[in-house]
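1. sequence? don't have it. structure:
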């Protein structure tokens, strides 16, 4: 089974050929409901997102800010399980034909079984996994299963990451490298810019993989700035907040479409690759 890593690679390459960054949108599975989450993901793709990340809700989301934690709690209280995450991937891929990643902490996948999860994710059309808390030194078992099923393994690096760690990740990562725009949790509201640019430059010195920047990107102006030097711009908290602030799911989808349109316009302006 080949999975959809080729679709992911082709999507990022196509954006680069067009002289722009890719827009990557994150929303957790099961939020506000499983069906509502699938509709939300389809809405952002049809409104301009190039790639989507489906969050696997976890009871101890240590890297997530309060907005995403609230959404994950809603999903878990609604009974969302890994089977629902896989269904979300499958239906989103079928509805959009775009790359669908899963963003997850390692513990739920480890407990579910790495081989089982990789096989089900690939069968659903998933392109790979972003694993923010899996140390690269302990990732061989997962990477073996991911490679066997044609899935990308994306690691997250922070501005504090050493050059040694960057080279360790570059040697084994696939798909792209996820660069954190700032230190801290998602949605922290701090400014982004110079630190993220410097980190992207350091990563590019270690790998030819695309570098996508997230954690701290919350509006169109920040996305535009990141798109000047990154291959992809990852936005999560702003999408989740749009759904949380809406009076109902229908209004939430309207807000999502409008926000996606603004972000897509901002990253599609021709930018200078560094």
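-> In hand now; what should we look at? In this text, all values refer to a predicted model and were calculated from it rather than measured experimentally.

2. only C-alpha atoms for contact and neighbour calcs from this point on.
-> Fine.

3. Could you identify the helix or strand that succeeds the host helix or strand of residue 238?
-> Counting by DSSP states H and E, the element that carries residue 238 is helix 237-245. Per DSSP H and E, the first helix or strand lying C-terminal to helix 237-245 is helix 249-267.

4. and that following helix, what does it pack onto?
-> Applying 3 or more CA pairs under 8 Å, 6 or more residues apart in numbering; DSSP states H and E, one finds that helix 249-267 makes contact with strand 22-28, helix 34-46, helix 220-227, helix 237-245.

5. Going by neighbour count, which residues in the longest one are buried?
-> What it means is helix 34-46. Under the neighbour-count criterion of 16 or more other CA atoms under 10 Å, helix 34-46 has 34, 36-46 buried.

6. And stretch 135-144, by the same measure?
-> In terms of neighbour count (16+ other CA under 10 Å), stretch 135-144 has its buried residues at 136, 142-143.

7. how long is it end to end?
-> Using CA to CA, to the nearest Å, one end of stretch 135-144 lies 15 Å from the other.

8. want to compare, so here's the second one:
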């Protein structure tokens, strides 16, 4: 079984960002959106333009944590015939040119079907570094966590604005890669402004873990990135990038050019004063 890297790709990415005086850029793209070849090109583009951790959404027919933007991306991928084999192929294609950490953003039905350990083993062998299983609470994740530990796969869990402190402690104890703080209640999607109290929320999580804490949901401008980078170890941008793909369907060249421009607009906000 492949052992975890030493240090892991995830830990190394956050360590490198800290050493460079900035927050890490975590980018979300839906695997296979709008098709496998274009998805490979889109992933290459964001990686080559400042992504520290690549979060790949695994297409699912009932993505309950996702807003319309990411739901439509999943539908495009599913319509293009993207399933488990194609998602793993995408990871292998990325590994041919990059060592960027890859985290699967997925749902438990996809992990459970066919066997939890088999899923973890196959994903790890393809080159996946971590699993964020949106609808699996840590209280019910014992089998998955055990499989991840066995195969050198890191775990990522979510803390929400409504999470009480006792549960934050439990979530922190279950995670091995990083903690993902959802900055607002509801589903994913671009927002005009960030919610208040992010600094206090991140500090509360950090009181229970030495793992990196990233903040996502709704980050859509350089100013948003700057505000989050000042308090968190990582900034997650998803729907904004997925919208770029949706707005340029039919032209891989246009998609990559627009993603490149968007990354160049956002990444200067990562620097800490």
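-> Sure thing, it's come through. Every value quoted in this text rests on a predicted model; they were computed, and no experiment measured them.

9. Select from the buried residues of stretch 135-144 of structure 1 every entry located in helices.
-> 142-143 (DSSP state H).

10. List just the nearest of the buried residues of stretch 135-144 of structure 1 to residue 217 of structure 1.
-> Among the buried residues of stretch 135-144 of structure 1, residue 136 lies closest to residue 217 of structure 1 (CA to CA), at 24.9 Å.

11. Map the closest one onto structure 2.
-> Using TM-score structural alignment as the criterion, residue 136 of structure 1 maps onto residue 138 of structure 2.

12. Help me confirm that that match comes into contact with residue 172.
-> No. Counting by CA atoms under 8 Å, residue 138 of structure 2 does not reach residue 172; the two are 9.3 Å apart.

13. Now for those two: what residues contact both?
-> residue 157 (CA atoms under 8 Å, 6 or more residues apart in numbering).

14. where along structure 2 do the strands fall?
-> Here structure 2 has its strands, by DSSP state E, at 24-30, 53-57, 102-106, 130-133, 154-159, 178-182, 213-216, 234-237.

15. As a markdown table, the ones you listed with distance to residue 117 of structure 2 would be great.
-> Below are these laid out as a markdown table (distance: least, CA to CA, whole Å):
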| stretch | distance to residue 117 of structure 2 |
| --- | --- |
| strand 24-30 | 23 |
| strand 53-57 | 20 |
| strand 102-106 | 15 |
| strand 130-133 | 13 |
| strand 154-159 | 14 |
| strand 178-182 | 21 |
| strand 213-216 | 27 |
| strand 234-237 | 28 |
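
16. so what's the most centrally placed residue in structure 1 up against?
-> Closest residue to the average C-alpha location of structure 1: residue 53 at 4.0 Å, with CA atoms, centre = their mean. Counting by CA under 8 Å, 6+ apart, residue 53 of structure 1 touches 24-28, 100-103.

17. go on, residue 65 of structure 2?
-> Per CA under 8 Å, 6+ apart, neighbours of residue 65 of structure 2: 134, 186-188.

18. With respect to residue 83 of structure 2, which of the residues you listed is nearest?
-> residue 134 (18.2 Å).

19. And stretch 198-214 of structure 1, what's buried?
-> Across stretch 198-214 of structure 1, burial judged by 16+ other CA under 10 Å covers 199-200, 202-204, 206-207, 209-214.

20. ah, wrong one, I meant stretch 262-270 of structure 2
-> Across stretch 262-270 of structure 2, burial judged by 16+ other CA under 10 Å covers 262-263, 266-267, 269-270.

21. likewise stretch 240-250 of structure 2?
-> Residues of stretch 240-250 of structure 2 classed as buried: 240-246, 248 (neighbour count, 16+ other CA under 10 Å).

22. Residue 18 of structure 2 maps to what in structure 1?
-> For residue 18 of structure 2, the aligned residue in structure 1 is residue 16 (criterion: TM-score structural alignment).

23. Surely its match and residue 232 touch.
-> No. Residue 16 of structure 1 is beyond contact range of residue 232, at 9.2 Å (criterion: CA under 8 Å).

24. Pull up the overlap in contacts between these two.
-> With CA under 8 Å, 6+ apart, residue 16 of structure 1 and residue 232 have common neighbours residue 22.

25. Which one of those two is surrounded by more residues?
-> Neighbour count, other CA atoms under 10 Å: between residue 16 of structure 1 and residue 232, residue 232 has more, with 30 against 19.

26. coming back round to it: tell me the one among the buried residues of stretch 240-250 of structure 2 nearest to residue 119 of structure 2.
-> Of all the buried residues of stretch 240-250 of structure 2, residue 119 of structure 2 sits closest to residue 242, with 25.6 Å by CA to CA.

27. where's the closest one relative to residue 4 of structure 2, distance?
-> Taking CA to CA, one finds residue 242 of structure 2 at 30 Å from residue 4 of structure 2.

28. Can you find the partner of residue 219 of structure 2 in structure 1?
-> Match for residue 219 of structure 2 (TM-score structural alignment): residue 217.

29. Count the residues that sit near that match.
-> Residue 217 of structure 1: 30 neighbours (other CA under 10 Å).

30. Residue in structure 2 paired with residue 184 of structure 1?
-> Checking TM-score structural alignment: residue 184 of structure 1 goes with residue 186.

31. Identify the residues contacting its match.
-> residue 65.

32. measure it to residue 68 of structure 2 for me?
-> Going from residue 186 of structure 2 to residue 68 of structure 2 by CA to CA gives 12 Å.

33. Distance from stretch 147-164 of structure 2 to the middle of the chain?
-> 12 Å (CA atoms, centre = their mean, to the nearest Å).
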